[in-house]
Every structure is written in C-alpha cells, then in structure tokens.
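Using only what follows, build the 3D model:
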Amino acid sequence: MPHIATLTLNPTVDVAYEIDRLFHTRKMRTRSEFHNPGGGGINVARVFGRLGGKASSYYLAGGATGDALDALLDLHHLVRSRICIAGQTRIASAVLELESGKEFRFVPPGPAIQPAEWQACLALLGNTQCDFMVLSGSLPPGVPDDFYGQVAALMRRRDIPVVLDSSGSGLRGCLDEGGIFLVKPSIGELRQLTGLALSNPDDIANAAMAIVRAGQAAHVAVTMGRDGAILASTAGHLHLPAAPIEAKSAVGAGDSFLAAMLFAIAIDWDMNAAFRFGIAAGAAAVMSPGHDLAQPNDIRRLYQQVAQKP
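Prediction:
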C-alpha cells in the first residue's frame, strides 16, 4: 500500500452552510451545516486515503479549535500527529447561496507560530517513514520563508521525494532549495512566483519548463481551472483541457488533483497517466458541494473521459 506523509502548518476547521439567499444586517437561517478537517495537506491525505492509500497527517494545532480539529480527523479515520501550538487553530467558512449558486468563502490568516513550535515540527518530521512527503499550504505568520526548503533538505538526506503545493514565500523558499520531485502551482501562484502575465498556454509551459531546467523540480503540474492543466518535465510539456462538468464549488479541487496524481504515481502509473488522473480528481471535486472533496467513483469515471483526450 502506498504511504505518504502530509504536513499542514496552518490547518482549519472547515464549516460550510447552505442558505436560500444572503442579506446584509438581518439574521439568516441556514438550511444545513457541515464540519470537516481542512487545510492543504489534510485534504490531500483525505483523498489519498479514499483512493486506497495510507496517509499520515502532521499538523500544527492549538486551543479548543485544535481539539475540535483532532476530533474531526478521528472521525475521518486519519493517522495523525499533532504538533501543539499556543495559538488557536483557525476556522474557515463557506456559504453556498442556493438562489444564485454562488459560493462565498471566508479564510482567516491563522495563528502566529513561535520558533520553538516550528522547530519541534522539524524535529518530528526527522523520524517520518513514508514513500513521499507532501508539503501543502501557505506558511503561517512566524514561520521562516525557507521552512519548506529546510524540510526538503531533511527529506533529501533520507531519500524521501518531496511534493510541494504552496504559494508566495512557501513556494519560492522551497524551490530555492531545489530537487523537488513534484510541484503543483495554480496559474495564479505561478504568475506570482514569476512576476509574469502568463496569458497563454505557451508562456505558462515555458515558465513551468524553466523551473524544471533550473533543477528546482523534476515535474511541474500547473492547474488552470476551466482551462485545464499543464505538465512540464525533462521529457517536455503536455497541455490537457479540463473535464467537461457542471461546477458546484472550487473547494479542494487543487488538493484532490494532487492527491490523485500522487496516488497514481505511487502505484507506478506513468507520469502522463497520473497527470490525467489528477485532472479527473480536480473535476470530481468541482462537481461536489463545498463541504466535500473528490469521491473515488467520480474520479475513475471522469478519468475514462480524460484518458481519451489527445
């Protein structure tokens, strides 16, 4: 069974509501309420586990909301290792307005992390046993810009490939370390990283290939929403369209993409097939309401369509 470890420095307790219509000022009664453990690495672990793999979740959490996150992780039967912090774990909210079909998302920055806390995280990761280490999510306040790079260097000494899905300083700091196995930026994150407009597929592919040529990552998968995704590696690049589906939510699409692509890699699929499996998972997540992630049956059904694309 393939085994990954995921690191989530700034996890969330995800709360989702459905409401007929939003109004300012007045009290509004919701139709439903959902609670889930969230944050990039935790979402990746959830989908990876649904597909049949084993995932160990490492995360920083504190306060009463950190305890609530623990309980939610246990409900999802995730193997978890908590690094305790003084700050309160954040709560993120998503509201689906049924009348318009629009989704509104509210995501706080999260607690500041103290040096002793992120250093304890590094010490714990030094004993991790896994096939791949997944670093997912932005860096919370107080964590140094090169933290993911430090983790990557630690994993390299232990011959554990690193998979990266971050933004801003987290993305740049890890790529500066180099030697990443797979990095999955969104098109917005790649634009921020390069400072370029990247307005057409050729420009996007060239920017992704530049990361490969610089030795920063062996594989770069750029997700572009309804415009599909681009995979770059030493073998060249591949651009595939998105699967044709009715979008209900964007929550967890990138995490589902990464989990499915990595699962396929871990069971020895070739890279292009794994990339297509990831596209199918991203589409499956978009099909799901905002309180859920991609489901295996949807992923496999959509993969049959994506696999036929030239």
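
CA only for contacts and neighbour counts going forward, please
Will do.

Quickly note the distance from Glu33 to Glu18.
7 Å (CA to CA, to the nearest Å).

Looking at the two, which one has more neighbours?
Glu18 (22 against 12; other CA atoms under 10 Å).

Now do the same for the more buried one: helix, strand or coil?
In three-state terms, and counting by DSSP: H, G, I helix; E, B strand; the rest coil, Glu18 is strand.

Sequence B follows; please return its structure for comparison with A:
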Amino acid sequence: MPDADTTPDTMIATLTMNPTIDVAYEVERLVPTHKMRTNHEYTNPGGGGINVARVFVRLGGNARCVYLSGGPTGVALDGLLDLHQLVRARVPIAGPTRIAVTMLELATGQEYRITPEGPPVTEAEWRAVLAQIADIRCAALVISGSLPHGVPDDFYAQVVRTIGARGVRVVLDTSGAALRAGLAGGGVDLVKPSRGELEALVGTTLPTRAGVADAAMAIVEAGQARLVAVTLGHEGALLARREGVIDVPALAVEAKSTVGAGDSFVAGMVYGLCTGQDDAASFRLGVAAGTAAVLHPGTDLARPADIARLLAQIDGPVA
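Below you'll find the predicted structure:
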C-alpha cells in the first residue's frame, strides 16, 4: 500500500519480528482421530505489533507495520495486511511465515492455542530491519512480540538505542531474555509485561498485587522505563510511574477468546498517549481495549464500540 498521510500525534510504527497468520476455528467438540467440521473460521494477520496496529487504526490513528515476511505464507500475510488497509514496510526473509491456530470447543468453552516457533532469521535479515527502523518517521514505535531464532537477545535494545536517540516514544512488549535486554539500557517510555512475564524478569513469584506493584515500581526507579503497565488477566491491571501506582480491577465480562488481549491493551494505551491524554486516562483506555478484545471469538481483537462502552464503566483510578 502507498504511504498514508499522517499527523505526528496519531502516527505510530510497529515492529513485529515473528508475525503470524492467525487462523481460528470453532468446533462443537474436539475428538481424537475424528474429522471435525468447523462452525466458523477466522483468518487475520497477527503477531504482537501487527495486532497493535490493527486496533490502533480502528481507534482512528495511523500505523505503519514493519515486519518480516517470507515464503508462500509470507505472500498471504502481505495480502491480509492489505485487506486490513494497513501501511506496511515488509522486510523479506527466506523462511516461511508461521501460521498460528486457535480452536474454540463450543461444548466446554475451552480454547486451545497452537503457536509454532517461526522461521530462523539470518544476520543479514535482522540487520535489514535495523536499517528500516533507522529511517522510519513516527511519533512512537511499538516493539511487540517474540524474537525468532537467529536474532540476538539484545536486538530490541539495539532498536531502542537506534530510534530513542531521535526522541521517538518507545513501547516494549516482549518477554524473557529479550525483555531483560530491552530494558537494561533504559530509554523505554512504556513497557507492558503480564504478571508471568514480570515474575520471570524479577526471578520470583508475585502472588499479591502489592508485590506486583513493588516489582513494577523498581523498574521505574531504576530508570529502565517511565511507565510499567502490568496486565493481570481476570484480576485487572496496574500502572507504575514516578507519581505512584494506579490500580484498576477487572471488568466483569464473559470472555470468548484471550487472543490479542494484551496487544489490544497496548494499542489503547498508546493511542491515548499519542493523542495527548495523560498517563492515567491512557491506562484506563488500555484496560478498556484489553477487556474488549475478549468479548469476541477468534482473532477479531478489540472493537471501538466495545472499548467506549467499557471505558465508561471504569472508575477513575486512585494512585
């Protein structure tokens, strides 16, 4: 697609190093060795940054997707991005783009998710991403998702250094060694770990909200990130910042899918920040968007009407 006309406050770029074609099915019941007919099928472009871009655009912003794409499935991914009218900056690779599958068993309401590791990436390929990022123009860069095989653990840290020096807001949503290395040098405006990802980062379990809050505040106080938003699943979310911790309990909804809830949260919060809302209001928007994502089956992600309705139900947070 051609570049879109954008304004600085609504233009973001997203980086997805290990994208997917997300396919979701509904079946009455999963039965071993039997041929099972599906009731519905959903096919969407996926991966952390791409999911963020999809929701960000729905909210009224503009997003450019930087992503790796290869093989016949890479061609299909490119086509899906065009169907979603997303501005894309494809970095070609030799390996085929992965396909992730979600199965909803209607009889039990249980959801099953199968996510392949993805293709290996060569040094020349990941260095091409750095070159792409070095020239990109945006108000914020959202780095989201796992690193594929062949990419060094400190790759996101290299991206942060590359674009952070230009005064671009950097958002980081990953896990494991990539998260640790990405935070080590500071320069991150917002990081969004889940509770499990935060526990892995600090090396201990965090069974209480107070423990989660303390661990998140330690990241802020170390200067690694200005904002730390921790998603707690059915328990809500909290935001650590210099001024203190904001805690929002979960909204009571019937969850039909968990796919993309964290990505929808990031999209909502970043949209708030990029359109001039303060940290607290942006955080509430993120919570509403993350909750909205679970209302629909498959890989549909958050819808604006649901986000607006849920946002009205969130009381003003108390620091």
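
ranges for the strands of the first structure?
All strands of the first structure, identified by DSSP state E, fall at 3-8, 12-19, 32-38, 54-61, 79-84, 90-97, 102-106, 132-136, 162-165, 180-183, 217-223, 229-233, 236-240.

Turn the ones you listed into TSV, including distance to Asp203 of the first structure.
Output for those, formatted as TSV (distance: least, CA to CA, whole Å):
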stretch	distance to Asp203 of the first structure
strand 3-8	31
strand 12-19	34
strand 32-38	33
strand 54-61	35
strand 79-84	40
strand 90-97	33
strand 102-106	30
strand 132-136	25
strand 162-165	21
strand 180-183	18
strand 217-223	12
strand 229-233	11
strand 236-240	12
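
Looking at those strands, which is nearest to Ala294 of the first structure?
strand 32-38 (13.7 Å; CA to CA).

Need the contact partners of that closest one.
11-19, 43, 69, 72-73, 291 (CA atoms under 8 Å, 6 or more residues apart in numbering).

residue range for that strand in the second structure?
The alignment of strand 32-38 of the first structure onto the second structure (TM-score structural alignment) covers residues 40-46.

dump the residue contacts of the alignment partner in the second structure of Arg90 of the first structure.
Using TM-score structural alignment as the criterion, Arg90 of the first structure maps onto Arg98 of the second structure. Arg98 of the second structure makes contact with 19-21, 73, 116-119, according to CA under 8 Å, 6+ apart.

Now, of those residues, which are buried?
19-21, 73, 118-119 (16 or more other CA atoms under 10 Å).

Save the residues you listed as JSON lines, and put in distance to Ala128 of the second structure too.
JSON lines is the format used below for those (distance: CA to CA, whole Å):
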{"residue": "Pro19", "distance to Ala128 of the second structure": "16"}
{"residue": "Thr20", "distance to Ala128 of the second structure": "19"}
{"residue": "Ile21", "distance to Ala128 of the second structure": "22"}
{"residue": "Thr73", "distance to Ala128 of the second structure": "20"}
{"residue": "Gly118", "distance to Ala128 of the second structure": "18"}
{"residue": "Pro119", "distance to Ala128 of the second structure": "16"}
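
ok, which pair from those residues is furthest apart?
With CA to CA as the measure, no two of those lie farther apart than Ile21 and Pro119, at 13.1 Å.

Could you name every residue contacting both of the two?
97-98.

so how far is Ile180 of the first structure from His239 of the first structure?
To Ile180 of the first structure, His239 of the first structure is 21 Å away according to CA to CA.

Those two: which is more packed in?
A direct count of neighbours by other CA under 10 Å for His239 of the first structure and Ile180 places Ile180 higher, at 25 against 18.

counterpart of the more buried one in the second structure?
Superposed on the second structure with TM-score structural alignment, Ile180 of the first structure falls opposite Val188.

which residues does Phe265 of the second structure contact?
When contacts are counted by CA under 8 Å, 6+ apart, Phe265 of the second structure touches 285-291.

Between those residues, which sits nearest Phe56 of the second structure?
Distances from Phe56 of the second structure to the contacts of Phe265 of the second structure, taken by CA to CA, are shortest for Ala289, at 10.0 Å.

so who does the closest one touch?
Listed by CA under 8 Å, 6+ apart, the contact set of Ala289 of the second structure reads 261, 264-265, 267-268, 302-303, 306-307.

Ala260 of the first structure versus the counterpart of it in the first structure, what's the distance?
Taking TM-score structural alignment, Ala289 of the second structure has Ala281 as its aligned residue in the first structure. Using CA to CA, Ala281 of the first structure is found at 6 Å from Ala260 of the first structure.

can you check Asp67 of the first structure too?
Counting by CA to CA - Asp67 of the first structure and Ala260 of the first structure are separated by 29 Å.
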